[in-house]
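1. Here is a sequence together with a model predicted from it:
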Amino acid sequence: MTTTSLTINGPMRPRYDEILTPDALAFVERLQHRFGGQRHALLADRMQLRYDLGNGRDLRFLPETESIRRDPDWRVAGAGPGLHDRRVEITGPCDPKMTINALNSRANVWLADLEDATSPTWANIIEGQLSLFDAIRGRLEYTSPGADGAPGKEYRVTAERTPTIVMRPRGWHLVEKHIEHTDRSGRTFAASASLVDVGLYAFHNAHALIAAGRGPYFYLPKLENHREARLWNEVFTFTEAELGLPHGTIRATVLIETFPAAFEMEEILYELRDHCAGLNAGRWDYVFSIIKNYRNRGLRFVLPDRDRILMTLPFMRAYTELLVQTAHKRGAHAIGGMSAFIPDRRSPEVTERALERVAADKRREARDGFDGSWVAHPDLIPVARAEFDAVLGDRPNQLDVLREEVAVTASELLDIRSAGGEITLAGVRANVSITVRYLESWLRGIGAAAIDHLMEDAATAEISRSQLWQWMHHELRCADGTFITHDLVEGMLAEVLAELPRPDGHKLAEAEEVFRQVTLGEDFPTFLTVPAYARFLVERDEEPIDSATDQRAA
């Protein structure tokens, strides 16, 4: 199907025409024409920054924007309808079953995730949009497949009050290869995944959300600086004008999940001030970003085993305390990080210890001034809610907790050596196992994978593979004296692969190939999802679509 400058390469399965309507695609086309060039320029700036950091530059608070930080008067738009109380937020992909479970979860907010928890197959993206489309209109139902083709369990939304939906689009660095855009010079590119996700969701749902007493709300991932925030603000302003929405209707919560963004939190809020509701401490992507940006800078930036990177470490405390102070100073919510443990009734002792750790983590966040926090499983909601209820009481948030005593310096954010700890053989093997198992799941179309009692997504897998790369390239030793070499990791990879089951449709061979590319190669891919996405062939209908006939039918 072809519009003026967009070509849909993916198959038009049942109901896809309800999302990929001519008018919706025309809107996405206008977003691409208006903002595609700026996006490319900002991605080039990211490459330059990584080059500079690799050559000895350290991040700092920007002297050229000091006046913004010193100005006491400006504030962000703040919470929109349905966003004032965010004490417990559940995250998850947008397939029908997970959508229904999230809406029945009794969380305050559902992060409807088209990013790290979603493997971006064509079906997952468009059917995720369909799930949201139906859920917002109160008509989503799902029947799981049963044995021998018989219907299985039925799922439907039963909660009287459902969580406020905040949709997370894919990041600026990603593309949607099933939608091609031809620019004014005649060159053809895969469309920006960010603009596709936001454009389709806002076009179809903004007015329905407002009528339901909520609004078109977004979580913005992977931002690295205030210029990228400025681009999002321009996208939102343009979207409001195009869709006939009052300026400021859209609300965004920014994930501070890259190391460079931690040094520009206030500037990011300033650029998005007409549309901003909050900041979130995306802690696992933040750790990955540290390793990625400083991976070649020596022992000063080497972290211990993944499970020893705790929020109580000094450099992580500096990051979260600065986030709370910055957000509240400007009237924005501060939302805490993910607890990804999956309770298991078959392992009551493991579950009890893990729930105690989750409770301690949420207790620390609530006492530090956070207004809410994330969980990955419905069974964690009561644990998180109890800790925030104990601090918030009847208040919807604690924006009045300004943390004026906090005075974080750039050197404190950069003090990665404060992590201390050690690297163990068990930690190396765990990283190998997590990376290859997650990649296999992702390549099968499952972006949130239950692995060893944790819900792993792209962010946590990124930590595992980037630690392996860094440890090998620095020729580090484990605590027992074993050198971390390519041969060691190759041997562990072979052992892990030999132990894994091979059900029908498994992708272990492909996962092994991607593992070698993102972990064992000399080059360091900026995101594992980029080479993994290249493995997805463009899905096509068996018969070509006649665009004129298709548009008349739509």
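-> Arrived safely. Quick caveat, the model's predicted, so the values are computed rather than measured. Numbers count the residues shown, from 1 in each chain.
2. rest of the way, CA atoms for contacts and neighbours
-> Will do.
3. Not including adjacent chain positions, what is the nearest residue to the most centrally placed residue in the chain?
-> The structure's the chain has its C-alpha centroid closest to residue 116; by C-alpha atoms, centre = their mean the separation is 4.4 Å. With sequence-adjacent residues excluded and distances taken as C-alpha to C-alpha, 6 or more residues apart in numbering, residue 116 is closest to residue 458, at 5.0 Å.
4. and if you look at residue 176?
-> Nearest to residue 176 is residue 193, by C-alpha to C-alpha, 6+ apart, at 4.8 Å.
5. ok, that neighbour - contacts?
-> By C-alpha atoms under 8 Å, 6 or more residues apart in numbering, the residues touching residue 193 are 169, 170, 171, 172, 174, 175, 176.
6. Put this next to the first one:
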Amino acid sequence: MSTSALTHRARVLAAPGERHDEILTPAALDFVGRLAAAFGERRPGLLKERRRQAIRLAAGSPLDFPMVTSAVRADPEWCVAPPPPGLADRRVEITGPPNRRIAVNALNSGARVWMADFADATSPTWGNIIGGQLCLLDAVERRIDFTTPEGREYRLGAPDRLATIVVRPRGWHLTEEHLEFDGGPVPAALVDFGLYFFHCAQRQIDAGAGPYFYLPKLENRYEARLWNDVFVLAQELLGIPRGTVRATVLIETITAAFEMEEILHELREHSAGLNAGRWDYLFSLVKTFGHRSDFLLPDRSKVTMTAPFLRAYTELLVRTCHRRGAHAIGGMAANLPGRDPAALAEVRLDKEREAEAGFDGSWVSHPGLVPVCREVFDGVLGHRPHQIARNRDDVEVSAADLLSVGRIAGPPTPEGVRTAVAVALRYLDAWLHGRGAVELDGLMEDTATAELARVQIWQWLRHRVVDRETVLRLLDDELTALGAEHPWAKLDEIRAIFERTALQPELPLFFTADAYTRHLVRHPEARS
């Protein structure tokens, strides 16, 4: 592409950083700008539809499987594209932010897939976003080896033993304030997708894999359709065969759970299946139905995947995927190995439940959990790459089954309230300091679990199962403890975010959007 043809270049509104010019090339910025020009105007309309749907549900409208798409669900003939190279066997997938140490450990972990996460596991500072793109480029180019000042070596293993890279961009609800196109910020999803696709798509194809993605926070088929259109144009612009892109959609909102088949149908030539994103799913339930007492959730630790409404959700996901020839990927094991033998036993039981239910693989957050997950799925799959042929025709799930939260509903324990406050505050501290995944009390916490913590506090306050004075006292106590442990903690900013997003009468949909703009955006003089 000649320089004279670069007519859609996005404008960088951030100070230059080390090696940033390798990612923010004129051609790459033009590619991102072309995506923004083509799809930027559709995004606000989809976000407005999210708000309209939320208002309808809050007013008492029933949530059900859409009648208008019943023909799609009833048609037995259509299937998604077959698994592409590197994504046939997905029995263990490991997740983490795209930084060099995590990347080397994840790629060498023995997992079949590494999800490089720009969404829930990354604090979206500009340095993290472009640093993550550099990390991925270096990983694809096999130049990511390094030695720490303490002498610890990080080296990639043999190519045939490395995990396949799958990238999770940020959701449609976020923008990237450090890139401007046509007078406004570029949708963050298009930045994360576009920069990786531009630099690494052909490189991945040449290496025998492809440009693969996880799509977060989708709420309906229209948002899946937008992603499919992005894939079609991106492949056309770079001369990559249509259908090369593959994407797994995280079913992590309650509205998307009612449109699983429709989402697969919209993406069918680019689909790699669905994933059961459990913590965001609970977060979505509270956001959507937090005003109703029959959706009052107890402590997070008490909401297990054996709860009837969660079992209905996972079994419907497996049935839907296998009926359409797609992978069904299970949820996250966030426990940290070596801390609590009982916790590892719980991980094993959880993975056994998923494998027996028909899932084709599952997620772990730490390399130490890979052997446990792999052993469980090896026992069910053997030498088969998946169990897509197991159709689960025995599963019948109704709208009432997906919404039967009241059967486990109940007030929190005092310890559960304190834990929620502590997780929210300590995660915010890490996030403000540029860390999107943090170890807390034996668990790997990320944005999803922090979001769940703060909306549960809001829900408990709304239904007066916890009084405001108790939460304010815990807020003071935990901030004092945090300040003693981390003298660098930004206590005033943490308190402000918590009060705005957990203690107000109206519940903000995400803490990340407002907190990002207020606390993480840095706008020095713009450069073209």
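-> On my side now, so go ahead. Since the structure is predicted, the reported quantities are computational estimates derived from the model, not experimental observations.
7. How far away from the center of its chain is stretch 461-472 of structure 1?
-> Chain-centre distance of stretch 461-472 of structure 1: 19 Å, with C-alpha atoms, centre = their mean, to the nearest Å.
8. tell me the SS of the counterpart of residue 332 of structure 2 in structure 1?
-> Residue correspondence to structure 1 (TM-score structural alignment): residue 332 of structure 2 is matched to residue 338. Assigned with DSSP: H, G, I helix; E, B strand; the rest coil, residue 338 of structure 1 falls in the strand class.
9. what about the residue nearest to the centre of structure 1, distance to residue 549 of structure 1?
-> Distance, residue 116 of structure 1 to residue 549 of structure 1, using C-alpha to C-alpha, to the nearest Å: 36 Å.
10. could you say which helix or strand contains residue 229 of structure 1?
-> Assigned by DSSP states H and E, residue 229 of structure 1 belongs to helix 226-243.
11. Who are the packing partners of whichever helix or strand comes after that helix?
-> Note on helix 226-243 of structure 1: by DSSP H and E, the next helix or strand toward the C-terminus is strand 251-255. Judged by 3 or more C-alpha pairs under 8 Å, 6 or more residues apart in numbering; DSSP states H and E, strand 251-255 of structure 1 is in contact with strand 217-220, strand 276-280.
12. switch the cut-off to 10 Å
-> strand 164-168, strand 217-220, helix 226-243, helix 259-262, helix 265-271, strand 276-280, helix 283-294, strand 333-339 (3 or more C-alpha pairs under 10 Å, 6 or more residues apart in numbering; DSSP states H and E).
13. can you put those in JSON lines and add distance to residue 521 of structure 1 and mean neighbour count?
-> Putting these into JSON lines (distance: least, C-alpha to C-alpha, whole Å; neighbours: other C-alpha atoms under 10 Å) gives the following:
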{"stretch": "strand 164-168", "distance to residue 521 of structure 1": "31", "mean neighbour count": "26"}
{"stretch": "strand 217-220", "distance to residue 521 of structure 1": "30", "mean neighbour count": "25"}
{"stretch": "helix 226-243", "distance to residue 521 of structure 1": "30", "mean neighbour count": "18"}
{"stretch": "helix 259-262", "distance to residue 521 of structure 1": "24", "mean neighbour count": "25"}
{"stretch": "helix 265-271", "distance to residue 521 of structure 1": "33", "mean neighbour count": "23"}
{"stretch": "strand 276-280", "distance to residue 521 of structure 1": "33", "mean neighbour count": "28"}
{"stretch": "helix 283-294", "distance to residue 521 of structure 1": "14", "mean neighbour count": "23"}
{"stretch": "strand 333-339", "distance to residue 521 of structure 1": "30", "mean neighbour count": "27"}
